[in-house]
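Asks: Sequence unavailable; structure follows:
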């Protein structure tokens, strides 16, 4: 095989992509991503050793590690040149951390360090052609034991989700030393052959705990900067002005684009993951912020065509770019695609420069209307908890029979129609709690409300999944329950990439049991590891919609 990747739900045959990724990445990019993670682990090994000598370097290592891991998330970056640069930067940082460790070790022990180190900490080349040779040997399959491999990858993929959330928070000036320290600790642990299966199970649960902390930090960063999302009817039609379409999850990019397009005659629309930006108070002051255009990420090949104007991808998810819009799509942050213009990161104290995109937009036709009307959003934790007494009353008097958390990711496979079928099949006393682009499978259905409470409560992006956990925990306290599993809440989660893995591990760390996960179980979870998750948390695969709904409403 020329590559091996099984980190996303759409991996070939639910086993692994071995020639080219279903996502579109080629073998060179897949292997370079593996090599980057390999060197990031080496940085973490030295940083952890320095910590045992009393030197905490996590404030130096974590920002780069998070960015590097973020770049390897599914559909984020397809640009081999960028990964070559990142690997070179990783070697430079590893060398810096190594020297600091060796210095403090000698000061503490009076001799040079001579202990054993994994290859992640020792292999080096300044010849880029060597990157491609080495990259084929350092991926997932370097761990031979299938259960150890499964747990290492489960922790690593959860950490990739944490890295994405943590990077967004850091952009908005929020960071937490505990999260930074865990980032290097977790990566270093995946190189330790002395850790047992039980040790790694503990690491996976700790990854979930840290995912909760990171999502809470991001929630604080977003809401303290842009206000709490508020119930909003989001326009899905278009105007006659030229427009810019912005996708991804980076609200700072959204803010700066809106500021720079003021008074230019150019409208701004969100796409897919950026839809929830429409519900933040800080963005509502811009009268050229029109609404949302289109659906979830995998529709972009058609919707980017019909939009006519430039598109800005701030993070994942990018699908293979068509020639018809290649000259008007841009990436920024950790996103990237070959032959696509990349907007450089902001310099300290300055904004990113989106002038090239704005000037292009002025020469483009206005978007082709593909829908009309509105869709609801903005039902994050602050909104829901402001009417908690009303919600609890509706539960106690039987008007609400069940909450069903249907958060997570959307994807291309027909099997994801299951989540639409579940939404249609749920009885009228069921309320769907959602976050992430899984919502596009049912957020345009007319499901009505229960006493003024919409039957689809959309908390926002996958980044906003903390709201769903927060609501559950607060309802547990308000209703005087001892166990979160005693709530009338069921979990029917759609997963696709690594942020969804972080959300899953977060729920497990909170003790949530009985989660249905689909449309398939992760290929990277071995049979023995799955048995552990089933025994401890009663995780189960999604089945047929009608049967699942019956079980959900029965609390099973």
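Replies: Everything's here; your move. Because the structure is a prediction, the values reported are computed rather than measured.
Asks: CA only for contacts and neighbour counts going forward, please
Replies: Noted.
Asks: Quick one: residues contacting the residue nearest to residue 176 when sequence neighbours are not counted.
Replies: Once flanking residues are discounted, residue 176 sits nearest to residue 217: 7.8 Å by C-alpha to C-alpha, 6 or more residues apart in numbering. Residue 217 is in contact with 166, 169, 174-176, counting by C-alpha atoms under 8 Å, 6 or more residues apart in numbering.
Asks: In the stretch 251-400 of the chain, what residue spans correspond to helices?
Replies: With DSSP state H, counting those that start in this stretch, the ranges of helices along the stretch 251-400 of the chain come out as 251-261, 300-307, 355-362, 381-386, 388-396.
Asks: want to compare, so here's the second one:
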């Protein structure tokens, strides 16, 4: 195996024996096969679009397949075998439609003609020919770097598009680009400049996708409102929902209503408490725990059932393996998977477990500061800047992780001067989400914009401030301090670069899949730089 798609990759170079995430070599190879197969599907779909052949069912499948290969989503080999075979079936079905419409689909080699092996062992062996390590000896390293960056950005787009599609929102231009981008990774005629253009286009389409997802979430559940969320517990049975999926949470809330179970959020589900159509449920109580990498300890201590709705799962510990369930694209060998959205097994488990024997008070945090809420007090924010009550805005956001160096983000927020504001989203905020930073002009200094899926809010707020001050975003008193871990963060970073945002500080380490020459281009063009120390970076930013 060889995998270097996440920030925690072994030695900062690549995982070759077992994934730091817990991914076994067979799963890594099966994921490489699946990605190769989806690229073949993309080649055919791209030709189909030239003659008006589209299939929304196949478009959604392509997103699900790519999403399944994100870090910490699916670790279950049989699921990948099924996806690989489905992919080839969809590809061949699409070929016939393209040919019937007068299009070209006479591929003679490559993934568009790929035949998967019959057994898991043979599929794993096939995977050894398809991953980035197989391409290293024969492909220019800068070309390989850009192709991998494009692939990982598309994985992020696919995840966001899948969330939006679940809530009934789709956009053909997203699927058009997914196919265009994946097919481009097979084109040996593309040079560095061609691929750089596609990488930035990936950022552009990710912005479209995040806007679509924002419309899907707010259309279904209302605009998030500033909401105080307890970090403690209520006496009674308990069910914990982790991951990102709002629809799954709503379904669980409906199915647990009246059953004497309190529903809690974990990880990136915390912002769900701000949505009017979710927080209306009286048994939707509070938030438990912090970020994904702490789940082994936190889940072991939770006295109820646990449902994982999207990426972030780690290898379950024996003490809670019987209490945890997966749904959607998430999978782990031996863990009960709920495919039909009937959460009765998890509900029954919650009722059988002790729950909390008394109320617990652990304080609270505030959520619900999406772009609608923040822009609703934009006049106060603008006045604060003009009066010099607000000197600077810091967007301290992104993924959390277990690798050393992430305490930087806690220290940065703690040391940010009292006349600065901190905007945050995604699970990186769990390094400082419960800090009491006070307020400026009645507005909390720490504003939680939501999940990583809600990065669009940060873009919307920055754009609105730039309009209000009649300047570009780069001219605002605003700095982006980004932490990354997986491929949705890659897509967000590409969006920031597409928007021309400069002077981004990225950490805790730079991506292993970005070659030194490509990194130099990003430094020269966008002034992107690694984090140093909180003191040094604050001094450099504020003077």
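Replies: Perfect, thanks for sending it. What you are looking at is a predicted structure, and each value in this text was computed from that prediction instead of being measured.
Asks: After superposing, what score do the chains get?
Replies: Overlay of the two chains. TM-score (TM-score structural alignment, normalised by the length of the second structure): 0.97; 538 aligned residues with a C-alpha RMSD of 1.4 Å.
Asks: got JSON lines for the helices of the stretch 251-400 of the first structure, with distance to residue 23 of the first structure and mean neighbour count too?
Replies: Formatted as JSON lines, the helices of the stretch 251-400 of the first structure follow (distance: least, C-alpha to C-alpha, whole Å; neighbours: other C-alpha atoms under 10 Å):
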{"stretch": "helix 251-261", "distance to residue 23 of the first structure": "25", "mean neighbour count": "19"}
{"stretch": "helix 300-307", "distance to residue 23 of the first structure": "13", "mean neighbour count": "19"}
{"stretch": "helix 355-362", "distance to residue 23 of the first structure": "26", "mean neighbour count": "18"}
{"stretch": "helix 381-386", "distance to residue 23 of the first structure": "33", "mean neighbour count": "18"}
{"stretch": "helix 388-396", "distance to residue 23 of the first structure": "40", "mean neighbour count": "15"}
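Asks: Let me know which of the ones you listed is the nearest to residue 221 of the first structure.
Replies: Among these, helix 251-261 comes nearest to residue 221 of the first structure, with 10.2 Å by C-alpha to C-alpha.
Asks: Name the surrounding residues that touch the closest one.
Replies: Here helix 251-261 of the first structure makes contact (C-alpha under 8 Å, 6+ apart) with 171-172, 222, 246, 267-268, 277, 283, 286, 289, 314, 351-352, 354-355, 358.
Asks: The contacts of residue 217 of the first structure in helices, which ones?
Replies: 166, 169 (DSSP state H).
Asks: that older thread, I'd like the helices of the stretch 251-400 of the first structure laid out as JSON lines, including distance to residue 213 of the first structure.
Replies: As requested, the helices of the stretch 251-400 of the first structure are arranged in JSON lines below (distance: least, C-alpha to C-alpha, whole Å):
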{"stretch": "helix 251-261", "distance to residue 213 of the first structure": "20"}
{"stretch": "helix 300-307", "distance to residue 213 of the first structure": "32"}
{"stretch": "helix 355-362", "distance to residue 213 of the first structure": "36"}
{"stretch": "helix 381-386", "distance to residue 213 of the first structure": "16"}
{"stretch": "helix 388-396", "distance to residue 213 of the first structure": "23"}
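Asks: and of the ones you listed, who's closest to residue 337 of the first structure?
Replies: Shortest distance between residue 337 of the first structure and these, using C-alpha to C-alpha, is found for helix 300-307: 14.5 Å.
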